[in-house]
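*Asks:* below is the sequence, then the predicted model.
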Amino acid sequence: MSKERAQRRAEREREAAVLAAAKAAEAERHERREARRRAVASRLPKKRRGPSGVLADRRRTQTRLLVLAFLVLNVLVWLASGDWAVRILALVLTALVGPLVHILMTKN
């Protein structure tokens, strides 16, 4: 009877050793994965948190609407005009005048 108990205990200890080795291997893989992730993340640019609040939301909305208006204007010029010179002129004027209009419209 004591031999059977000793065998069962030895079997349990072997199973526990196998489980512990598997856990240790998994922990090592996890640590290596996290080390790779930290190494890659350290080379990437950090996320910047922009300004928040009502005024920042209003400014973002105004900027989006202005960009959308310039985009619609350029699409209309592109569709209405068959002349490449007019299309390119509209794009150049949008690029030059756009920032000025943005400054004038969002200035408080």
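*Replies:* That came through fine.

*Asks:* CA only for contacts and neighbour counts going forward, please
*Replies:* Will do.

*Asks:* distance of the most centrally placed residue in the chain relative to Ala41?
*Replies:* Centroid-nearest residue in the chain: Lys47, 8.3 Å away (criterion: CA atoms, centre = their mean). Here Lys47 is placed at a distance of 11 Å from Ala41 (CA to CA, to the nearest Å).

*Asks:* and the residue nearest to the centre of the chain, how far from Glu34?
*Replies:* Counting by CA to CA - Lys47 and Glu34 are separated by 19 Å.

*Asks:* and here is the other one:
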Amino acid sequence: MSRERARRRAERERERAEQAAARAAESERRERREARRRAVTSRLPLPARGSKGPSGVLAQRRRHELTMTAILLGLVNLVVWLAFSDWAPRLLALLVTVLVAPVVHLLLFRRPR
């Protein structure tokens, strides 16, 4: 009986040692990966905190203009979508909207020189 317990205990200890070795190997891989990441990212400039992009007056005006253009063209597509039940006019309107969007934006928000 004591030989059987000793054998099972030795087997459990061997399994624990294998698990500890696997955890140590994973930890070592994680440390190497983090070291590589730190080495690469240390050369990159830090992003500005608290901002997702340009935040000046011109950037704000541009965002507003683009938003208004997108809303207008979206409303046009919504009207076409509700007015026609066939897919051909809907897809044609979507295609025309994508192609005409820069022209509409220019006509709506042209700045005089």
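*Replies:* Noted; the coordinates are in hand. It should be emphasised that the depicted structure is a prediction, and the values quoted were computed from it without experimental measurement.

*Asks:* superposed, what's their TM-score?
*Replies:* TM-score for the superposed chains, counting by TM-score structural alignment, normalised by the length of structure 1: 0.53, backed by 78 aligned residues with a CA RMSD of 3.4 Å.

*Asks:* give the aligned range of stretch 87-98 of structure 2 in structure 1.
*Replies:* Per TM-score structural alignment, the counterpart of stretch 87-98 of structure 2 in structure 1 is residues 84-95.

*Asks:* how big's the offset between the matching stretch and structure 2?
*Replies:* Stretch 84-95 of structure 1: mean distance to aligned residues in structure 2 after superposition is 1.4 Å, counting by mean CA distance after the TM-score superposition for structure 1.

*Asks:* buried stuff in that stretch?
*Replies:* Across stretch 84-95 of structure 1, burial judged by 16 or more other CA atoms under 10 Å covers Arg87, Ala90, Leu91, Thr94.

*Asks:* with stretch 62-69 of structure 2 instead?
*Replies:* Neighbour count says stretch 62-69 of structure 2 has Glu65, Leu66, Thr69 buried, by 16+ other CA under 10 Å.

*Asks:* how about the helices in structure 2?
*Replies:* For structure 2, the helices defined by DSSP state H cover 2-41, 57-83, 87-108.

*Asks:* what does the shortest one contact?
*Replies:* Around helix 87-108 of structure 2, the neighbours that count as contacts under CA atoms under 8 Å, 6 or more residues apart in numbering are Glu65, Leu66, Thr69, Leu73, Asn77, Val80, Trp81, Phe84.

*Asks:* hmm, 6 Å instead?
*Replies:* The contact list for helix 87-108 of structure 2 (CA atoms under 6 Å, 6 or more residues apart in numbering) reads Thr69, Trp81.

*Asks:* then stretch 56-63 of structure 2?
*Replies:* Outside stretch 56-63 of structure 2, not a single residue reaches it (CA under 6 Å, 6+ apart).

*Asks:* so that stretch corresponds to what in structure 1?
*Replies:* Under TM-score structural alignment, the match for stretch 56-63 of structure 2 is residues 53-60.

*Asks:* and that stretch, how far out from the chain's middle?
*Replies:* 22 Å (CA atoms, centre = their mean, to the nearest Å).

*Asks:* cool, and stretch 66-82 of structure 2?
*Replies:* 25 Å.

*Asks:* mean deviation, it versus structure 1?
*Replies:* Mean for stretch 66-82 of structure 2 is 1.4 Å (mean CA distance after the TM-score superposition for structure 1).

*Asks:* ok, and for that stretch, which residues are buried?
*Replies:* The neighbour-count criterion (16+ other CA under 10 Å) identifies Leu66, Thr69, Leu73, Asn77, Val80, Trp81 as the buried residues of stretch 66-82 of structure 2.

*Asks:* if anything else comes up later, I'll come back, but that's it for now.
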